[in-house]
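1. mind folding the following:
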Amino acid sequence: MSPSPPNLGVVVPTLNEADRLPLLLADLARLPVAHTTVVADGGSTDGTRDLALRRGARVVEAPRGRGVQLNAGARAVGEAPWLLFLHADVRLSAEAGEALAAWLRRGDRERAAFFRFGLEGDDWFWRFLEFGQRLRERIYGLVYGDQGLVVSRELFHDVGGYPEIPLMEDVEILRRLRRRVRVERLPATLRASPRRYEREGRCYGWLRNAALVSLYLAGVGPERLAAWYGPMAHGSGEAPSGRAGPAADGGGGPGASRKASRILLVFAKAPVPGRVKTRLASALGPAAAA
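-> Okay, here's the model as predicted:
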């Protein structure tokens, strides 16, 4: 008797993830759902592709960029009716696997789902970030790539797949999905590595990411945000997409060897003639001072 076809296609974008990918692949090997795993690699040089092949994953090469890689992986999974998108640095616990399996058994292809956000380790700051993400999720409906995405193949194609933009592809696809269907949170946590915060600086990374997401939701284009964010925005690795901050690891990426560019945000009111406070107002006149 031939084995049953995969019910689920798992897509993992990577860029230099030889250290973290084996952990996720081991978790997926215990997943209680018939599945196939596709690693969509954006040009790794650390043996990530060979490692994935040795552990039974299918590998597809794609131009660097998380949205591009995720779409390439989705095309390569075959005919599985369900898709699960995961970042390479998350851990899929047994609890998360069971929650996923139970949700899939419902068979409602007009819904999508994600996991609770978590970070590895016992540090109080990681719990603070998790709490902040729960608030953003509840108030603004923001769900980040570290929380995974479970969606039917049909619905994924109906919303156009992931937008192939430099940043915020996970925020944008969730906005598209919410316009069409109910998006649910699964009763289990995906835990991601806090490596980015450790490398960049905890408060800096958190504030920078929050600012970028706020600017995106206010209408600033992802290309402009990418230019502000710097070189790390253009890899599948640590470009802001949403992760609590928006930086979501699709791979170890350029962030592993390059520091983030610094961003200075200045907020000011538009000047009104006659109401500008400056020492030069008396000499210049109200209109000129404005």
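
2. going by C-alpha atoms from here, please, whenever you check contacts or count neighbours.
-> Noted.

3. in stretch 197-214, which residues are buried?
-> Residues of stretch 197-214 classed as buried by neighbour count (16 or more other CA atoms under 10 Å): 197, 202, 205, 206, 208, 209, 210, 211, 212, 213.

4. ignore what I typed, I meant stretch 36-49.
-> Within stretch 36-49, the residues scored as buried using 16+ other CA under 10 Å are 36, 37, 38, 39, 40, 41, 42, 43, 44, 48, 49.

5. would you list every one of the helices in the stretch 101-250 of the chain?
-> Ranges of helices within the stretch 101-250 of the chain are 124-140, 153-158, 169-180, 195-200, 202-217, 222-229, based on DSSP state H, counting those that start in this stretch.

6. may I see the buried residues of stretch 36-49 arranged in a markdown table, with secondary structure and distance to residue 160 as well?
-> As requested, those are exported to a markdown table (DSSP: H, G, I helix; E, B strand; the rest coil; distance: CA to CA, whole Å):
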| residue | secondary structure | distance to residue 160 |
| --- | --- | --- |
| 36 | strand | 22 |
| 37 | strand | 21 |
| 38 | strand | 20 |
| 39 | strand | 21 |
| 40 | strand | 18 |
| 41 | strand | 21 |
| 42 | coil | 21 |
| 43 | coil | 25 |
| 44 | coil | 27 |
| 48 | helix | 28 |
| 49 | helix | 27 |
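
7. could you single out the nearest of the residues you listed to residue 188?
-> Nearest to residue 188 out of those is residue 37 (CA to CA; 20.7 Å).

8. from residue 46, how far off is the residue most central in space within the chain?
-> Nearest to the geometric centre of the chain sits residue 145, at 2.7 Å (CA atoms, centre = their mean). Using CA to CA, to the nearest Å, residue 145 is found at 23 Å from residue 46.

9. got it, and residue 133?
-> For residue 133, the distance to residue 46 - CA to CA - is 32 Å.

10. count the neighbours of residue 125 for me.
-> 13 (other CA atoms under 10 Å).

11. ok, back up a step: nearest to residue 90, out of the helices of the stretch 101-250 of the chain?
-> Closest among those, using CA to CA: helix 195-200, at 11.4 Å.

12. that's a strand at residue 11, yeah?
-> Yes. Assignment of residue 11 by DSSP: H, G, I helix; E, B strand; the rest coil places it within a strand.

13. spit out the contact partners of it.
-> 37, 38, 39, 40, 70, 73, 74, 77, 83, 84, 85, 86 (CA atoms under 8 Å, 6 or more residues apart in numbering).

14. please generate a structure for the following sequence too, so the two can be compared:
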Amino acid sequence: MRPNPGQISIILPVLNEEAGIGATLAGVCGLADVEIILVDGGSSDRTREIAASYGVTVVRSEPGRGRQMNLGAAQATGEILLFLHGDTRLGSGFDREIRRILEEPKVVGGAFELRIEGPEPLLRVIEWGVKWRSRLGQMPYGDQGIFVRAATFWELGGFAEMGIMEDFDFVGRLKRRGRLAIAPLPAFTSARRWQKWGILRTTGINQLMIVGYYLGISPARLAHWYRSATLK
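-> I've put the predicted structure just below:
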């Protein structure tokens, strides 16, 4: 089946996101040539019911963000895929901005500017670092909303189903195909991780995962370490 030209398929891999999924969906529903596919990894709360009330497609999946995103992409009918976290909101005009950016042949994909929804000054420092990492290093992460042409996504084999670092791995492969553009619009993401585990601790854990990835430590071991570190 050929994808619908110009259509954006938004894929949301979620697990127990009832607290924020309504706000996420409210910002993306009702737009022309935009379809929404929510892939639930086994939520025990009201995530699926809330999503269904917005009239979006709800798909059940085994847990695992890479698996969920690939399953959503396989059901998508759009020419463009946008992978969005369940606790991230996009502002008005995001769809027009994505289409504008991907009209540039040398651009293979992109993401949005990160805005963390918390008042702590250190969060502004993190946003500043993400801005330069994304623009100069061409390495946006999943909480910025990653968009890509569907054809390119499948040529790259989709996301590796590796338990952790799926977005990091995919973006690393994607940027070898061309330039990644950062849209001058914000992706507002929840500050809950930084507030729950501490800003410095959360940042340190994330950086250790990146170092471990580059050192060739198995994703299964990294995922185990991540769960252990964030459960303390």
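
15. related to what we said a few turns ago, quick one: map the residue nearest to the centre of structure 1 onto structure 2.
-> Alignment note (TM-score structural alignment): residue 145 of structure 1 maps to residue 142 of structure 2.

16. any idea how far its match is from residue 198 of structure 2?
-> Taken as CA to CA, the span from residue 142 of structure 2 to residue 198 of structure 2 is 20 Å.

17. and if you look at residue 88 of structure 2?
-> Taking CA to CA, one finds residue 88 of structure 2 at 19 Å from residue 198 of structure 2.

18. by residue count, what's the longest strand in structure 1?
-> Counting by DSSP state E, the longest strand found in structure 1 is strand 182-192.

19. buried residues in that strand?
-> Neighbour counts using 16+ other CA under 10 Å place 183, 185, 186, 188, 189, 190, 191, 192 of strand 182-192 of structure 1 among the buried residues.

20. do the same with stretch 149-166 of structure 1
-> Within stretch 149-166 of structure 1, the residues scored as buried using 16+ other CA under 10 Å are 149-153, 155-156, 159, 161-163, 165-166.

21. how about the aligned residue in structure 2 for residue 171 of structure 1, what does it touch?
-> Under the alignment by TM-score structural alignment, residue 171 of structure 1 pairs with residue 168 in structure 2. Contacts for residue 168 of structure 2 (CA under 8 Å, 6+ apart) come out as 139, 140, 141, 142.

22. surely the third one meets residue 167?
-> Translated: residue 141 of structure 2. Yes. Counting by CA atoms under 8 Å, residue 141 of structure 2 touches residue 167, with 6.1 Å between them.

23. ok, back up a step: which one (most neighbours) among the contacts of residue 168 of structure 2?
-> residue 140 (27 neighbours).

24. related to what we said a few turns ago, now the closest residue to the residue nearest to the centre of structure 1 other than its chain neighbours: how far from residue 146 of structure 1?
-> Leaving aside its chain neighbours, residue 145 of structure 1 sits nearest to residue 170 (5.4 Å; criterion: CA to CA, 6 or more residues apart in numbering). From residue 170 of structure 1 across to residue 146 of structure 1, the span is 9 Å (CA to CA).

25. which one's more surrounded, these two?
-> Neighbours per residue (other CA under 10 Å) separate residue 170 of structure 1 from residue 146, with residue 146 holding more: 33 against 26.

26. let me see the contact set for that one.
-> Applying CA under 8 Å, 6+ apart, the residues contacting residue 146 of structure 1 are 86, 87, 90, 117, 190, 191, 192, 243, 248, 249.

27. is the residue lying closest to residue 21 of structure 2 once chain neighbours are set aside in a helix, a strand, or coil?
-> Nearest residue to residue 21 of structure 2, sequence neighbours excluded (CA to CA, 6+ apart): residue 86, at 5.5 Å. Classification of residue 86 of structure 2 using three-state DSSP returns coil.

28. tell me how far the residue mapped onto residue 88 of structure 1 from structure 2 lies from residue 47 of structure 2.
-> In structure 2, the residue paired with residue 88 of structure 1 is residue 86, using TM-score structural alignment. Distance of residue 86 of structure 2 to residue 47 of structure 2, computed by CA to CA: 10 Å.

29. next, count neighbours for the counterpart of residue 218 of structure 1 in structure 2.
-> Residue correspondence to structure 2 (TM-score structural alignment): residue 218 of structure 1 is matched to residue 215. Residues lying near residue 215 of structure 2 (other CA under 10 Å) number 9.

30. quick one: residues contacting the residue nearest to residue 21 of structure 2.
-> By CA under 8 Å, 6+ apart, the neighbours of residue 86 of structure 2 are 12, 13, 14, 17, 20, 21, 24.

31. TSV for the contacts of residue 11 of structure 1, including distance to residue 289 of structure 1?
-> What follows is the contacts of residue 11 of structure 1, written out as TSV (distance: CA to CA, whole Å):
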residue	distance to residue 289 of structure 1
37	63
38	61
39	58
40	56
70	52
73	57
74	57
77	62
83	58
84	57
85	54
86	54
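
32. pick the one among the residues you listed closest to residue 226 of structure 1.
-> Using CA to CA, those come closest to residue 226 of structure 1 at residue 70, 18.5 Å.

33. quick check: which element contains the closest one?
-> helix 66-76 (DSSP states H and E).

34. what does residue 260 of structure 1 give?
-> If you go by DSSP H and E, residue 260 of structure 1 is not part of any helix or strand.

35. how about the contacts made by it?
-> Contacts of residue 260 of structure 1 (CA under 8 Å, 6+ apart): 200, 229, 230, 231, 232.

36. tell me, of these, which are also contacts in structure 2.
-> For the contacts of residue 260 of structure 1, the contacts that are reproduced in structure 2, applying both residues aligned by TM-score structural alignment, their matches' CA atoms under 8 Å, are 200, 229, 230, 231.

37. now the buried members of the residues you listed.
-> Using 16+ other CA under 10 Å, the buried ones in those are 229, 230, 231.

38. counterpart of the first one in structure 2?
-> When the structures are aligned by TM-score structural alignment, the residue of structure 2 matched to residue 229 of structure 1 is residue 226.

39. that match and residue 212 of structure 2, how far apart?
-> Applying CA to CA, the value for residue 226 of structure 2 to residue 212 of structure 2 is 11 Å.

40. then residue 120 of structure 2?
-> From residue 120 of structure 2 to residue 212 of structure 2 the distance is 28 Å (CA to CA).

41. do the same with residue 229 of structure 2
-> Counting by CA to CA, the separation of residue 229 of structure 2 from residue 212 of structure 2 is 14 Å.

42. same check, this time on residue 160 of structure 2
-> 17 Å.
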